[in-house]
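In: sequence first, then the predicted structure:
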Amino acid sequence: MKNLLQQYKPFLLFLGKFLLTYVLLTVIYQSYLNRFDANKNEVDSFSQLVANQTISVLTLFDAEAYNQQHLTEPSIKIIYKGQYISRIIEGCNALSVIILFISFIIAFTGKFKRTIVFILFGSILIHILNIARIALLCMALYSFPEYEHILHGVVFPLVIYGIVFLLWVIWVNKFSLHATTTAKK
């Protein structure tokens, strides 16, 4: 048994760090969300920020766009070119994706300063790309509403998770302690 633990020690350490970080950040995020009453259709502040930033991006392209509180559910309506196109719910803010990203980075340990910088850079990049993703999705849904399922359910999640995966690959191969150990061999 001791031999097995020794053999799988790197994997078990990775898994332990990942799970501990993921659970801790998820509990913190959930306690933040609990401050908002879904029964009163309250939307969390970060999702409101995402909706506002999406509108800013849409109006950059000379499009008439605005948002408004949904009256019957905890979401924010996106009105694009006079048409109700989509809604922003808590799941659209990409914070759960950022939590997953951070958990992986911490689990694949790197030097402290590099880890913090990469987490900040990656989180900001994911946030910016998420705003662009939502804005592009609104534009695409306006022109091609019949493709909502494939656009919202396949293409755009593939983009955001693809970027996260690419960031993980860069982290593991360039900045983690694993990368520096492998480079020395």
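Out: Nice, I can see it.
In: when you work out contacts or count neighbours from here on, use the C-alpha atoms and nothing else.
Out: OK.
In: which stretches of the chain form helices?
Out: 2-7, 9-33, 45-60, 95-107, 112-143, 148-150, 156-170, 177-184 (DSSP state H).
In: any idea how many residues pack against residue 46?
Out: Residues contacting residue 46 under the criterion other C-alpha atoms under 10 Å number 15.
In: ok so, going back, compare the helices of the chain and give me the one nearest residue 81.
Out: Minimum separation from residue 81 across these (C-alpha to C-alpha) falls at helix 112-143, 8.3 Å.
In: got the angle for that closest one vs helix 156-170?
Out: For helix 112-143 against helix 156-170, the angle by axes from the mean of the first three to the mean of the last three C-alpha atoms, to 10 degrees is 160 degrees.
In: and helix 112-143, what does it pack onto?
Out: helix 45-60, strand 76-80, strand 83-88, helix 95-107, helix 156-170 (3 or more C-alpha pairs under 8 Å, 6 or more residues apart in numbering; DSSP states H and E).
In: could you work out the end-to-end span of stretch 62-73 for me?
Out: Chord length of stretch 62-73, first to last residue, is 29 Å (C-alpha to C-alpha, to the nearest Å).
In: re earlier: quick one: closest of the helices and strands packed on helix 112-143 to residue 4.
Out: helix 95-107 (20.6 Å).
In: let's bring in a second model and compare:
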Amino acid sequence: MKKYLVQFKPFLIFIGTFFATYILLTLIYKSYLNHFESDDVDEITRIVGYNVDLLLHAFNSDVFIQKSVSNPWLEVWYNNDYVIRIVEGCNAVSVIILFISFVIAFSRKFKTTFLFILSGTLFIYILNIVRIALLAILLFRYPEKVHLFHGVLFPLMIYGVVFALWVFWVNKFSKYAK
């Protein structure tokens, strides 16, 4: 048994670090969410909605984003049509937690890890804002394609980018890079 523990030590350290980080960050995030009423929108999701609004207005779009009267989400109105809603799961926090957990599990130097997490998180956040804005435009024009855009292409895009960031991290900066 000891032979296998020694043989698989790097893998076990990775798994342990990944899950410990993931569970810790998820518990912190869930604790944050518990401070909001069940019919309210959390502040991170509000900021995401605000940034989507700014992005769409920068391209002179006729957009209006408001809190739903009776539900815990933001309504996105594009050209006077209700096209999408932004719920807590749309704020990319769970994707960012997954990203951070993986990077920490393969970390080497604190400064490099910290800077990569910071820049990667910012990149994922911006990509998510662009994703939501594009989704609003595309679903206004092609409402029948909701499954294709929301269920296939955009998750593929965001998770594909996260995967590419992970590959870049492991090959360039992690403790296994060379």
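Out: On my side now, so go ahead. Remember, predicted model here, so these are calculated numbers, not experimental data.
In: out of the helices of the first structure, which is the most enclosed?
Out: The highest mean neighbour count among the helices of the first structure, using mean count of other C-alpha atoms under 10 Å, belongs to helix 95-107: a mean of 20.
In: what stretch of the second structure does that helix fall on?
Out: Counting by TM-score structural alignment, helix 95-107 of the first structure falls onto residues 93-105 of the second structure.
In: once aligned, what mean separation remains between that stretch and the first structure?
Out: Its aligned residues in the first structure lie a mean 0.2 Å from stretch 93-105 of the second structure after superposition (mean C-alpha distance after the TM-score superposition for the first structure).
In: counterpart of residue 36 of the second structure in the first structure?
Out: Residue 36 of the second structure maps onto residue 36 in the first structure, by TM-score structural alignment.
In: likewise residue 167 of the second structure?
Out: Checking TM-score structural alignment: residue 167 of the second structure goes with residue 169.
In: now do residue 149 of the second structure
Out: Aligned partner of residue 149 of the second structure by TM-score structural alignment: residue 151.
In: any idea how far that match lies from residue 139 of the first structure?
Out: 11 Å.
In: same check, this time on residue 176 of the first structure
Out: 38 Å.
In: in the second structure, what stretch matches stretch 54-64 of the first structure?
Out: On the second structure, the counterpart of stretch 54-64 of the first structure by TM-score structural alignment is residues 52-62.
In: residues contacting that stretch, please?
Out: For stretch 52-62 of the second structure, contacts defined as C-alpha atoms under 8 Å, 6 or more residues apart in numbering pick out 63-65, 78-80, 129-130, 132-133.
In: one more time with 10 Å, if that's ok
Out: Stretch 52-62 of the second structure has contacts (C-alpha atoms under 10 Å, 6 or more residues apart in numbering) with 46-49, 51, 63-66, 76-81, 86, 126, 128-134, 136-137.
In: may I have the distance across stretch 30-43 of the first structure, first residue to last?
Out: 13 Å.
In: flag every buried residue along it.
Out: Neighbour counts using 16 or more other C-alpha atoms under 10 Å place 33, 41-43 of stretch 30-43 of the first structure among the buried residues.
In: among these, which two are most distant?
Out: 33 and 41 (12.5 Å).
In: for residue 74 of the second structure, give its distance to residue 123 of the second structure.
Out: Relative to residue 123 of the second structure, and taking C-alpha to C-alpha, residue 74 of the second structure is found at 23 Å.
In: next: residue 153 of the second structure.
Out: From residue 153 of the second structure to residue 123 of the second structure the distance is 18 Å (C-alpha to C-alpha).
In: and what of residue 16 of the second structure?
Out: Residue 16 of the second structure sits 26 Å away from residue 123 of the second structure, going by C-alpha to C-alpha.
In: got a list of what the aligned partner of residue 135 of the second structure in the first structure touches?
Out: When the first structure is aligned by TM-score structural alignment, the residue opposite residue 135 of the second structure is residue 137. Listed by C-alpha under 10 Å, 6+ apart, the contact set of residue 137 of the first structure reads 85-86, 131, 143-144, 148, 151-152, 155-156.
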